[in-house]
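Enquirer: Okay, sequence plus prediction incoming.
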Amino acid sequence: MPTIQEPKLISGNANLPLANAIARRMSLHRGVNVGLVDARVERFNDGEIFVEVFENVRGEDMFIIQPTSNPANDNLMELLIMCDALRRSSAARITAVIPYFGYARQDRRSKARTPITSKLVANMLVGAGIERVLTMDLHAAQIQGFFDIPVDNLYASPVFALDLKTQFAGHLDDLMIVSPDVGGVARARDLAKRIDAPLSIVDKRREKAGVVAEMTVIGDVTDKTCVIVDDICDTAGTLCKAAEVLMENGAKEVHSYITHGVLSGPAVERVTKSVMKSLVITDSIQPTDAVKAADNIRIVPTAPVFAQAILNIWHGTSVSSLFEAETLSPIYDGMYAAE
């Protein structure tokens, strides 16, 4: 087998800007040009997806960068078909870099006669020939157990912690980290510990999916700058309602830090008209023009941490080291200064 000289990146159409940014960051780290493998991912007139790889990938360590965001089914099929093309081209190893793992919210049977679609997706990925998965902030940690291959789950909270320390320098004592529901307490607690801030919870009760009947704040948020932390913001209804409830309970102002900005339907309009001072998301999902134009939505990059994680996987070194601010701060080139 030929000696593997460099990791090779290939991307579908889901988030090309992120894939190019990861390639640029890896070029800086390696001191050599790391570009995306030349390929075409197209659709026939009837919607079928076709993939053709124009470079030799025999014996190479391949990384497919493809979030399975909207349109989830098309992007998932692109990922599966790219994997099949690489496997049939004798790639040595195929790692799927999935910044946003679609179908993650269907991780259990919520009622009778419903599927566990995230397990089905895991089976499809493994069946296609993927040997490792790299993702960020899985909606449910147990999804890692749906795979019989290694899954590296990165966390946005170390990046968010660096951002908060920069944005609220000198005012960290005023911050209150808020989980928008009981299920997200572990995620919010992790961020709270990183910046040494107290934790509050907004307890919500739903009458049916997508409709919140009642919200109660657990904890004293009076005169606090509240920071809502969650993994996914879809239609933003719950998020905006939580911000209103916090303000009604005496909060000074409300900000939100959300890993995956799905922001479908009326989400952007709701956020821009809400009482939230700012919504911070990552670029795990390619932002729309409306998202980029919104005055109170800000995007933090994930390319530095994904590039380093890919290099660590390629080198066979620790990925969990990227969970610490001391490791992340230099990766972000002084963008955020660790205390």
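Expert: Looks like it arrived, so ask away.

Enquirer: CA only for contacts and neighbour counts going forward, please
Expert: Will do.

Enquirer: for the chain, what spans make up the strands?
Expert: 8-11, 39-43, 49-53, 61-65, 93-98, 132-136, 151-154, 175-179, 199-208, 211-218, 225-233, 253-261, 278-282, 297-300 (DSSP state E).

Enquirer: mind putting the ones you listed in CSV, distance to Arg109 included?
Expert: Listed next are these as CSV, based on distance: least, CA to CA, whole Å:
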stretch, distance to Arg109
strand 8-11, 32
strand 39-43, 34
strand 49-53, 31
strand 61-65, 29
strand 93-98, 23
strand 132-136, 23
strand 151-154, 22
strand 175-179, 24
strand 199-208, 16
strand 211-218, 20
strand 225-233, 20
strand 253-261, 23
strand 278-282, 29
strand 297-300, 33
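
Enquirer: for comparison:
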Amino acid sequence: MRNTLIFSGTSCPALTGKICENLGMAPAEAELSQFSNVCYFGPVLAASASASGETSVRILTSVREKDVFVVQSGSPKINDTIMELLIMISACKGGSANKITAVLPYFPYSRQSKKKSHRGAITARMLANLLHVAGVKHVITVDLHASQMQGFFKCPVDNLHAEPLIARWIRRNVPNWKDAVVVSKNAGGTKRVTSLADALKLNFGIVTTDRRRAGTNMTASMIMNQLDGFEEPPSVNGNGNRHSWAMSDDQDSTRSQDGNGAAPTRHIVADSQGSPRSSHGPPLRTNGLTRSPFTRALHTPSQTSPIDELGEDEEEAQDYNDERAQVVTHGRLVQGHIVPDDYPSGSQSEAGGEGSQSYQATEAEDTMAMSHASSFFAPEPHALGGSGDAEPSSDEEDEKLQDPKLEHMITLVGDVKNRFVLIVDDMIDKPSSWIAAAETVVKRGHAKKVYCMATHGVFGGDCLEQLQACECIDQIIVTNSFPISERKARDASKLVILDLSFLLSEAIRRNHYGESISPLFQHIVD
């Protein structure tokens, strides 16, 4: 391409070399170095030999009236990488470049795209402003952590997607991929998961975690079970008494009658976790919410069902319809790992002795359970307004999972039995949430094989080593948007790295010639 120069930062020289090779050109020459920090303490002049010195950039070729592309991604030395990028852009601007485009396969500080506290900073917006001040006229990136970040920039942004590349790998390498299930490991990634599932025409599921402190006996998951029509017999304490109380139903105008002509009494019972349950009759209504129409209530032979009183034709109409029953599986998490249902915890020990499943329910605790149920649907206002942050970051999620004082109830929604599971997110940084989701679909959902897929393989700390050691994870698929050391890649036999160079080189070519980049978002079937 004429009048085009591509410069490489120190974070991804290999990726830049592949991009230039695809375009039939060589990387432009530039000298990148660091000065040692010099500190003056009174009469003593000391030179610091630290690696984080002052960044120096010298452009070794003419950029006057040229179309310049600077390729720089995030790296373990993220702050040095950012300063190097800004100085390179400023140097090209000072050299009278016609247009400067920053190519950022992984956009740094993308997880800090919103204020989380009163004195918090929106760091991603600050970095966008720094790029504008340095002289950037266009930005090319891949899979921003939050798509609304494009509004932070004062220049056009091309947010490319690695989804077509990942979907192509799935079609080629996952056996019986048409029967696979795409799973989101948290509520914040459902949009990304449904997009891939729609592209491949696959079913999808979701894994969510609900926190509960050791010593309490109420969880939101149990309340959701009761609301979805899962009915259980009332619990019985050591004296043989049932823990229940009557609750009138003003919303139902008619009730089924038993053999004596008396209307059956609806009871709310406290289960082993202290959560309210409905023992008989229609599902409990809380805050005007009823059971989902896509979920069928489960009836035992000892329970009275309204279907028993219907005629043969009406009963057949009730049994055969187009509704699909949801498959909901629950599990317990202790320090990020699935444990058996009878695993001793602080809440069980305080309730009825160590290992005991019985719970001495009282009227005051039952009232607290109902209060907890209502507060679950009407959360307390957040300090910054609204109902708080509904999508916690991966760092916050992993820190909570590792807290030994907290026990989590993990819920899998979707049928993954004897199927291949594709757990998808935008990046892999910490391992806890990935391992918890993989253990859930394998140990609770009885999945056949698990693939962990993400665009950016950040792999902070010993993340890659822990994922490699997890028996429930079969393969880890990422792209080369974030530099991964050769030693880590060599030691991780489960790791598969997909090449983004063709996607980025085509985006650069189309950007230079003023062509549309819409074809880069399309899925091409082999």
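Expert: Thanks, I have the structure now. Treat the numbers as computed from the prediction; the structure is a model and nothing was measured.

Enquirer: Let me know the TM-score between chain one and chain two.
Expert: After superposition, the two chains reach a TM-score (TM-score structural alignment, normalised by the length of structure 1) of 0.91; 318 aligned residues with a CA RMSD of 1.4 Å.

Enquirer: right, so the strands of structure 1: which one is the most enclosed?
Expert: Across the strands of structure 1, averaging neighbours per residue (mean count of other CA atoms under 10 Å) puts strand 175-179 on top, at a mean of 27.

Enquirer: average distance between that strand and structure 2?
Expert: Once fitted to structure 2, strand 175-179 of structure 1 is off its aligned match by 0.7 Å on average (mean CA distance after the TM-score superposition for structure 1).

Enquirer: chain center to that strand: distance?
Expert: How far strand 175-179 of structure 1 lies from its chain's middle: 20 Å, per CA atoms, centre = their mean, to the nearest Å.

Enquirer: what angle do it and strand 199-208 make?
Expert: 30 degrees (axes from the mean of the first three to the mean of the last three CA atoms, to 10 degrees).

Enquirer: which other residues reach strand 175-179 of structure 1?
Expert: Applying CA atoms under 8 Å, 6 or more residues apart in numbering, the external contacts of strand 175-179 of structure 1 come out as 185, 187-189, 191-192, 197-202, 221, 224-230.

Enquirer: Return the residue of structure 2 aligned against Thr282 of structure 1.
Expert: Here Thr282 of structure 1 is matched to Thr479 in structure 2, going by TM-score structural alignment.

Enquirer: Can you tell me, leaving aside adjacent residues, what's nearest to its match?
Expert: Leu498 (4.4 Å; CA to CA, 6 or more residues apart in numbering).

Enquirer: okay, now Glu439 of structure 2: neighbour count?
Expert: Residues contacting Glu439 of structure 2 under the criterion other CA atoms under 10 Å number 25.

Enquirer: What's the match for it in structure 1?
Expert: Here Glu439 of structure 2 is matched to Glu244 in structure 1, going by TM-score structural alignment.

Enquirer: Does its match touch Lys273 like I think?
Expert: No - Glu244 of structure 1 lies out of contact with Lys273 (CA atoms under 8 Å); the separation is 11.4 Å.

Enquirer: Would you confirm that Leu333 of structure 2 belongs to a strand?
Expert: Yes - assigned with DSSP: H, G, I helix; E, B strand; the rest coil, Leu333 of structure 2 falls within a strand.
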